[in-house]
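S.K.: Everything below, folded, please.
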Amino acid sequence: MRAAPAPLLDITVPRTLDEWVARFSQPQWRGTHVQGWLFEGVAARRAAEQALAAAGVHARLRCAYKPLVHHFLEEVDVELGSVAQAVVRCPAPATGSPRRFHLEAYPLAAMLPPGALQWDSAATHDGSYAVTLTLRSGEVREARVLAPNRVHSDCIGEPQQSPTGWLRAGTTPGASDLLDTAVDTDYEQLFAHVVRTVRQHPWPQAEPYFERLDIRIDLHGFEQPLPAVDESISTYEALHEDVYFSLLEMFQRHSGRATGDRRLQPGQIVPDVRPAQAASPTHSLRIAMRAFDTAAQDERAWLDTTAAQPFEAMGMAPPPARVAAALAQWQGERFAATTRQGRTVHGLYRAGDDAPVFLSAGQHANETSGVVGALRAAELLAQRPGAHFAFMPLENPDGYALHRELGAQHARHMHHAARYSALGDDIAYREKAPLYEREARQQALALSGAGLHINLHGYPAHEWTRPLSGYVPRGFEQWMLPKGFFLILRYHAGWLEQGRALLEEVTAALVHVAGLPEYNARQMALYEHHAGAIPFEVLHGTACMQAESTGDAPVTLITEFPDETVDGDAFRFAHTVQMATVLAAEQAWQRIMGRTPS
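M.R.: Predicted coordinates:
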């Protein structure tokens, strides 16, 4: 058996919080007032403050990540429901999005009473938010909330402004006459070690560069629940996302491709960011290449709770064996393809008299509501006389396995490392042999002759950030905040009329899905409060995008439900909407193509 290669890096990094406690517990700091900002949770920060208080130091330690949200959670000493108005002036961004600090304040508008949060159009120029709080009692309070940031070059040399650590110390409360400086915290050091190690490694020129690249980080981080919006601020998730996309961008540069090129096949990049042992004085980081081991990976998958449940009752995505078993029960012509890791993409073709459609899900494997929605829709279509369709409910089994593996550690994280294939590319963009999963899509279209491809997708159900690379995820700026369920229309030249008719009919039908209009309106309102106007057309309460393309079918309808990652009733609602969209689109297509819906 071939020995595993030596790790690229295997180190520990001291905990900044412990270093600060040790530093300011020295006798010369007794009686001083210390303020610090770093990437730690409130419980750890309060414990450190108490330790410093025992040494005679007046300390206040705050969170450097989303500081305005943490200010309202930790330092506004009234129930947030008693706030009548909160007027906020944001810092002027040094680079990047002009709404950078409005975005970093998400989801504050939902944490306060409706209409309470108002933005002052003027900006501050000292790196802090200016907050004027009016309580229902009439009391007015003023506060300045530092948002410590640094301007720097990111992993591909682009200028960014990112959250950073900061220390202030003074002889009186709030003063900084003794110390006022940025601090390179442990969180930032871990990220920098990853970027530097991968950049300096002598990668080959030919893709893929590895089978699997593991980046294991044991971190003293935090998960801060935000019950008002069923969200959680997670430094583990944020670091996973920034590591994954930074390395993807670096490998794109190494390959000579443009940033964001989805055809890149570096191999599978797997950031695995877990809580460190509470008693550990350090964080740990290990970067290593290893071979695929599908059996071991499947053993590490999350605990399944869907056994024997009908699809409509599922509160989480089912295991792949359940998906395959469902297809095996239905009549039709089977087709399949083999993935890079040797798994099977299963497909089914049902001939009929109707205009053919192609239904797929799971291209991006961390978007799982489409898998169940597709199964539910196909189950109904299979019972309909004359229905004519090709069906592929799980297009990316390798990514799905990684999502289930990572989900065992963090069930409600986005896991964008599981989005693409085991080759590291987006299956839909694959152009050269071996085609692997792409063969199944080609078979589906060839067998069915479908003029419409209904392609079920999802996107983050909560905020998506890259905190150490400018905060806003490059190339995905419009996807970083939920904005409800929406549709993307792609059409070949000459097919715009049919595509627009499809959008009109489907969005009109979605008005009748219980709870969806209210859900969309609520999410779009919160999006607009922080990100500005929705940059899409809205039809019957559903946001829509459209573009001419040269894609697989003459018309493609892509669904986008914010399902990364929800469970329980929220997941059931997500796959119900996906199913309803498929059924509405299939029926509309019959009318558009001059058929009588069966």
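
S.K.: only C-alpha atoms for contact and neighbour calcs from this point on.
M.R.: Noted.

S.K.: Grab the longest helix from this protein for me.
M.R.: Scanning the chain for the helix with the most residues, using DSSP state H, yields helix 568-592.

S.K.: here's the other one to compare against:
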Amino acid sequence: MTIPDLNPQATQHDTQTTWQQTFPWEGRRLLDQVTALRQEGAPSQVLAYVSESPEMRAWLRETLRTTCGEACAVRVRSAYKPAYFWVTEELQPLWRRAHADRLTLTYPRLPGENPGRFLQEAYPLAAILEREGVQAEFIPGHAQPTYQATLWRGDTALWQGSCFIPLASRESPDGRTVVAPTGWLTVQADTGPLHDAPLPTDGELFWNWYCSVILPAILDLAGQRNDGLVFKDLSVTLHLSEPDLALDVLDERISMTEALTEEVYFGTLDALKRHTSTPPDARTLTPGRIVPIARSTPGQDGRARVTLTRWDAAPQEREELDLPPSGERLGTSTLLDRPWPPARTWAYARQLADQYGLGWSVPAQSVDGRPVPAMVRKGREGPEGVLVTGGQHANETTGPVAALQFVPSLVASDLNFAVLPLENPDGASLHRALTQIAPEHMHHAARYTSLGDDLGQRQGLPRWETRARAWARDKVNASLHLSLHGYPAHEWVRPYSGYAPYGFESWALPAGFVTILWYWPGQADNARAMADAIARRLLQEVDVTAYTTRAFRTSAAHLLQPHYQLIHGLPFILAEQRGGLCPITVITEAPDETIYGERFQMFVRAHVAVCEAAVAFQVRQHAEA
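M.R.: Just a heads-up that it's a prediction; the model follows:
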């Protein structure tokens, strides 16, 4: 597939290189194509697949009807998640009129693809059908790229139909062959077919350009260094006419603009891993900060601007610093509602330390020089303590707030403890900036550190942010690590790399509040007993349980094999982990990326409930020892 007006030239200035590219809007290309085809014959049927919002597709449909005449049958379907839009836009009116009570949807299983891929692409139809009172049956089918549906009332079939899935084979940045969504145009005249071929979407044009122009330049730069660094910043700004819309079910969203930012971020990492022979699941690369931003600009030509800033010198660790009290008394009313900026998190942590007479230290700094403070209590008679950490992955937003809210409960216990409420302040600062632009996007670009690695997997001796965790564990002799995390609140997609996010497939669909327990060899019985105690405590949070039950039911309907086990009806993962920081690590996973308001508050309470149950279990274990 060629890219219109490809211009690989880049402009350079000092330590920066900038590329710019425009992409003709697929809607205009569609209309021009149909207009040209009219010279060959009068169209009687037009079926187009474009990656556009429902409103833009409705406008294109009406424009095509005007162009082709009222006698021409025109359908403009979505090239992205075609099954979802086909069912909700074309079948929903049918089942309502016919009072259907059951829908069977047969999804394809294509050779070489994950057998559940197209079941997942139909998500969240299960929730839509449940709300409509229509029983959903998803059935694996043939090896052809089509969905087939039947509407039923009782045992009577009321309607049958099918939906083509336009796909294109491509190579992902890590070298895998995948099939990805593409646009399509089929035009039929009374005399026969006029056209039946792909129509590249705006997202495809951008991604082809990025992979053919930007990634090779990055890999070339990586080959020029031997210190593991590649760039200081890689800024990618997109304006494309692509769908970005909230759904009225669960906290779901369908957003190709967001999906493209995920492709830029993880695709760049994947390409570098392949280039350096780094294992695909490693989080140890330090390429630099990757910052993709995508805006939906309906009906306009697309444009992209990429700016790469090179290091003028390798980063160096700085002298220690302290965070003096801010002098401002901070309440908790807004604290529980949404993420706080790093400075306010630090100020509230210092306030709590002063209020409860806790030790205060700044054992580490980030790469960009931001502090990583700790609240510590030691000197209690108990031989083992508790470590609480939040904000390791900075786009997982409820953890730092919950860590602060849990401090009074820790103070009331008789345990030694250390609390690191914000381990990754550079990521948190970036996340705050990104959410000012796109508050409903999950922004995994802010997940890792400024170097681009996961601080929990940084190689070599502890440096920068990683110093704090080891320091705090040793300070209180922690035997229990409470690590507060989150994951996407809506479907996580990488459309040009196999659909589900490669390496994170099990987290692609939200399943409610999930709890993970890692344990050292010999700790399996303790971990399972603790998980049981945690589940019983979570059941007291009625809203958390109700939300999790519904989300889990919906996601499970679109997965062949969920990777969780249910304990008292709630999802858990228990696994032996020899490399865990402590004998038992409890990891809370709230679907909190893009969550605000009451839902944010609910998940903060869920984190705290898990922490309370785990600490209470630990206290009982010590008392019985």
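
S.K.: quick one: TM-score?
M.R.: Superposed pair, TM-score by TM-score structural alignment, normalised by the length of the first structure: 0.91. Supporting alignment: 577 aligned residues with a CA RMSD of 2.5 Å.

S.K.: that older thread, what range does the longest helix of the first structure cover in the second structure?
M.R.: Mapped onto the second structure using TM-score structural alignment, helix 568-592 of the first structure covers residues 597-621.

S.K.: all strands for the stretch 351-500 of the second structure, in order.
M.R.: For the stretch 351-500 of the second structure, the strands defined by DSSP state E, counting those that start in this stretch cover 359-365, 371-377, 385-390, 416-420, 478-488.

S.K.: Export the ones you listed to TSV and append columns for distance to A143 of the second structure and mean neighbour count.
M.R.: Formatted as TSV, the strands of the stretch 351-500 of the second structure follow (distance: least, CA to CA, whole Å; neighbours: other CA atoms under 10 Å):
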stretch	distance to A143 of the second structure	mean neighbour count
strand 359-365	54	21
strand 371-377	53	25
strand 385-390	45	26
strand 416-420	51	27
strand 478-488	31	25
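
S.K.: Of all those strands, which one is nearest A446 of the second structure?
M.R.: A446 of the second structure lies closest, by CA to CA, to one member of the strands of the stretch 351-500 of the second structure: strand 478-488, at 12.7 Å.

S.K.: according to the alignment, that closest one goes to what range in the first structure?
M.R.: Using TM-score structural alignment, strand 478-488 of the second structure corresponds to residues 450-460 of the first structure.

S.K.: picking up where we left off before, check what contacts the match of helix 568-592 of the first structure and list those residues.
M.R.: 336-338, 386, 398-399, 401-403, 405-406, 409, 415, 480, 482, 484, 513, 530, 533-534, 537-538, 541, 543-544, 586, 588, 590, 592 (CA atoms under 8 Å, 6 or more residues apart in numbering).

S.K.: Let's see that with 7 Å instead.
M.R.: 336-338, 398, 401-402, 406, 482, 484, 530, 533-534, 537-538, 544, 588, 590, 592 (CA atoms under 7 Å, 6 or more residues apart in numbering).

S.K.: Among these, name the buried ones.
M.R.: 336-338, 398, 401-402, 406, 482, 484, 530, 533-534, 537-538, 544, 588, 590, 592 (16 or more other CA atoms under 10 Å).

S.K.: In helices, which of these appear?
M.R.: Going by DSSP H, the helices hold T398, V401, A402, M530, A533, I534, R537, L538, V544 from these.

S.K.: neighbours of the aligned residue in the second structure for T134 of the first structure, just the number please.
M.R.: Using TM-score structural alignment, the equivalent of T134 of the first structure in the second structure is W152. Neighbours of W152 of the second structure under the rule other CA atoms under 10 Å: 21.

S.K.: before we move on, what about L80 of the first structure?
M.R.: L80 of the first structure has 14 neighbouring residues, counting by other CA under 10 Å.

S.K.: The one 10 residues further on too?
M.R.: Neighbourhood size, C90 of the first structure [other CA under 10 Å]: 28.

S.K.: and the equivalent of it over in the second structure, how far is that from A557 of the second structure?
M.R.: C90 of the first structure maps onto Y107 in the second structure, with residues paired by TM-score structural alignment. From Y107 of the second structure over to A557 of the second structure the distance is 13 Å, taken as CA to CA, to the nearest Å.

S.K.: Could you list every helix and strand in contact with whichever strand or helix holds Q118 of the first structure?
M.R.: Assigned by DSSP states H and E, Q118 of the first structure belongs to strand 117-119. If you count contacts as 3 or more CA pairs under 7 Å, 6 or more residues apart in numbering; DSSP states H and E, strand 117-119 of the first structure packs onto strand 83-89.

S.K.: Find me the equivalent region of stretch 433-441 of the second structure in the first structure.
M.R.: On the basis of TM-score structural alignment, stretch 433-441 of the second structure is assigned to residues 405-413 in the first structure.

S.K.: Superposed on the second structure, what's the mean shift for stretch 369-378 of the first structure?
M.R.: Compared with the second structure after the fit, stretch 369-378 of the first structure shows a mean deviation of 1.1 Å (mean CA distance after the TM-score superposition for the first structure).

S.K.: how distant is stretch 68-80 of the first structure from the center of its chain?
M.R.: Taking CA atoms, centre = their mean, to the nearest Å, one finds the center of stretch 68-80 of the first structure at 26 Å from the center of the full chain.
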